[in-house]
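>>> dropping a prediction and its sequence here:
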Amino acid sequence: MEFAGMVAIGLLIGLLIGLTGLGSGSLLTPLLILVGGLSPATAVGTSLAFSFTSKFYGSWNFYRRGMVQMDIVRDLSIGGLPGALAGAFLIRYLGLRQPGAMDAVLFRSIGAALIVVSLLMIARLLPLAMRPAAMDRTLPVSENVRRAFIVFAGFGVGASVTVTSIGSGAALIPAMILFYRLDSGTLVGTNVFMGTILAGVAGISHIGLGHVDWRAVAGLLCGSVPALWFATHLHGRIPRQIPEGIIAAALMAMGVHIIFL
């Protein structure tokens, strides 16, 4: 795709990230494949490089303002960093032993991740009366059980982020809601901070494997930066449910297309 096309995708992604906090991985990666024409491996690596670059400043700001729960980041990292490395090992193994199968595996994995993420988003958008009770309260479990679950969740998300670039937001937020009482700012700040760490570790792995299109990253940044600025001025004017509902429907459609068509 031409540079201008990447700028246009960046504009869309920046607008959606600014309105919902979602989209840097779950929406960008399939767009890079289906619209941008990148291979699945290059789309994942490019998405991770963009995600790290775009989230780094925001995560630092959250940390400076005391809106990052570092004990949760620690437990997520205990599982997430080995998970990210395991995902990198899987990609490298497929690339060396079965290069023809690597893109096919990544393609199907991305499709499955999109469907899971869309279902999680739909669950969050349900009216309060229709939600499972567990979605709105913390589970009464011991500290050891809670930490073990968070470490396990971190491993799964770390592997998913490396293989598909998807999962750091949509999967981590429900896990934290289940086990911790956090205000919305700390919830978002902790999620963004952990997502930046995983994007950095996974991105380095893909850079080493040559899976990053830096020209595409530059185009995405050129489009997303002004869109993010514009989106901040729309907060409160557009109900969150509208853009999140659009994203959920788009992710489900792309996931079904990737897996079944």
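Received, thanks.
>>> every contact and neighbour count from this point should use C-alpha atoms.
Noted.
>>> contacting residues for residue 199?
If a contact means C-alpha atoms under 8 Å, 6 or more residues apart in numbering, then residue 199 has 48-49, 51-52, 161-162, 165 as its contacts.
>>> tell me the spacing between it and residue 156.
14 Å (C-alpha to C-alpha, to the nearest Å).
>>> now swap in residue 138 and tell me
On the measure of C-alpha to C-alpha, residue 138 and residue 156 end up 21 Å apart.
>>> do the same with residue 39
With the distance defined as C-alpha to C-alpha, residue 39 ends up 24 Å from residue 156.
>>> those two - which one has more neighbours?
It is residue 156, of residue 39 and residue 156, that has more neighbours when counted by other C-alpha atoms under 10 Å, with 21 against 16.
>>> skip the chain neighbours and tell me the closest residue to residue 67.
Among residues not flanking residue 67 along the chain, residue 186 sits closest, at 4.5 Å (C-alpha to C-alpha, 6 or more residues apart in numbering).
>>> who touches that neighbour in this structure?
Applying C-alpha under 8 Å, 6+ apart, we find residue 186 in contact with 67-69.
>>> which ones among these map onto helices?
Nothing among these maps onto helices, per DSSP state H.
>>> A further structure is provided below for comparison with the first:
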Amino acid sequence: MSLAYTVSGLLVGVLVGLTGVGGGSLMTPLLTLLFGFSPATAVGTDLAFAAITKSFGTLAHRAHGHVHWQVVRRLCLGSLPAAAATILVLKSAGELDAGWLHAIRVTIGVSVLLTVASLLLRKQMLAWLERHPRFQLEGRTQAVATVVVGALLGVLVTVSSIGAGAVGATLILLLYPRLKPAEVAGTDIAYAVPLTALAGLGHVWLGTVDWTLLVSLLVGSIPGIWAGAQLSRALPERLTRAALATTLTLVAIKLVS
């Protein structure tokens, strides 16, 4: 079975390399729906997986000066306490019963749908902001809004392992529309590292990380991401994003039904 996990990691890695998003939003539902892992184990293992893979991505973006550290600090100010509080709530619940597992599954589905909306509507939302510049936040209001967004993402990511990618990048872009695309990507990955690391450690404490599964996924995903990045030069971005959005929509419907 570990070979199947490695192949799955490879396929997800290719999609992440092609589109830049979709790691958690594909991996967690895949583990739940295809391999039958409990939602809690799928979330915990994927968070540990994300913390490791995003660390390498942060190093690359930092080397190119693509990380906007002030935005990272603001997001972490909201996301880290929210993640810690969410872990404590899950811990206080004791052994997760069927009701908790169903709630986590539905949260995963909703998070996937938010990812789809982020993929499909990002350009339209930015265009709307350009037409209505009075709604662009600045100064203290922008800083407070960033902390609040970080807190919301902290809860969402800790419960579902999804949201630190496309959803986070879209919200960063809406709050800071003057950032370059590379800066949005670098900043999104950089803030996600401490968030997924803390949430992942919390799930280790909860006992919901499958270490054998984690290693198998990493063995496949690392070369997969590299291969996807090479393929992205040949395939149109619109085509790959549309395919990813369609796949995620079907996955989300299956999760919430």
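Structure received. In this text the structure is predicted, and so the values were computed from the model without any measurement.
>>> tm score of chain vs chain?
The TM-score (TM-score structural alignment, normalised by the length of the second structure) is 0.93; 255 aligned residues with a C-alpha RMSD of 1.9 Å.
>>> returning to that earlier point: can you say which helix or strand has the aligned partner of the residue nearest to residue 67 of the first structure in the second structure in it?
Applying TM-score structural alignment, one finds that residue 186 of the first structure aligns to residue 183 in the second structure. Using DSSP states H and E, residue 183 of the second structure maps to helix 181-206.
>>> and that helix against the first structure, how far off on average?
With mean C-alpha distance after the TM-score superposition for the first structure, helix 181-206 of the second structure departs from the first structure by a mean of 0.8 Å once superposed.
>>> the first structure: matching residues for the helix or strand just after that helix?
The helix or strand immediately downstream of helix 181-206 of the second structure is helix 211-231, counting by DSSP H and E. Helix 211-231 of the second structure lines up with residues 214-234 of the first structure when matched by TM-score structural alignment.
>>> so which bits of the matching stretch are buried?
216-225, 227-228, 231 (16 or more other C-alpha atoms under 10 Å).
>>> okay, these in TSV with distance to residue 119 of the first structure next?
What follows is these, written out as TSV (distance: C-alpha to C-alpha, whole Å):
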residue	distance to residue 119 of the first structure
216	29
217	28
218	31
219	30
220	27
221	28
222	31
223	28
224	26
225	29
227	27
228	26
231	25
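>>> so which of the contacts of residue 199 of the first structure wins on neighbours?
Within the contacts of residue 199 of the first structure, neighbour counts (other C-alpha under 10 Å) peak at residue 48, which reaches 34 neighbours.
>>> who's in contact with it?
Contacts of residue 48 of the first structure by C-alpha under 8 Å, 6+ apart are 25, 165, 199-200, 202-203.
>>> and these as JSON lines, adding distance to residue 81 of the first structure?
Output for these, formatted as JSON lines (distance: C-alpha to C-alpha, whole Å):
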{"residue": "25", "distance to residue 81 of the first structure": "18"}
{"residue": "165", "distance to residue 81 of the first structure": "14"}
{"residue": "199", "distance to residue 81 of the first structure": "10"}
{"residue": "200", "distance to residue 81 of the first structure": "10"}
{"residue": "202", "distance to residue 81 of the first structure": "9"}
{"residue": "203", "distance to residue 81 of the first structure": "12"}
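>>> before we move on, the earlier item: counting neighbours, which of the contacts of residue 186 of the first structure comes out on top?
Using other C-alpha under 10 Å as the neighbour criterion, residue 68 leads those with 24 neighbours.
>>> doesn't residue 190 make contact with that residue?
Yes. Under the criterion of C-alpha atoms under 8 Å, residue 68 of the first structure makes contact with residue 190 at 4.5 Å.
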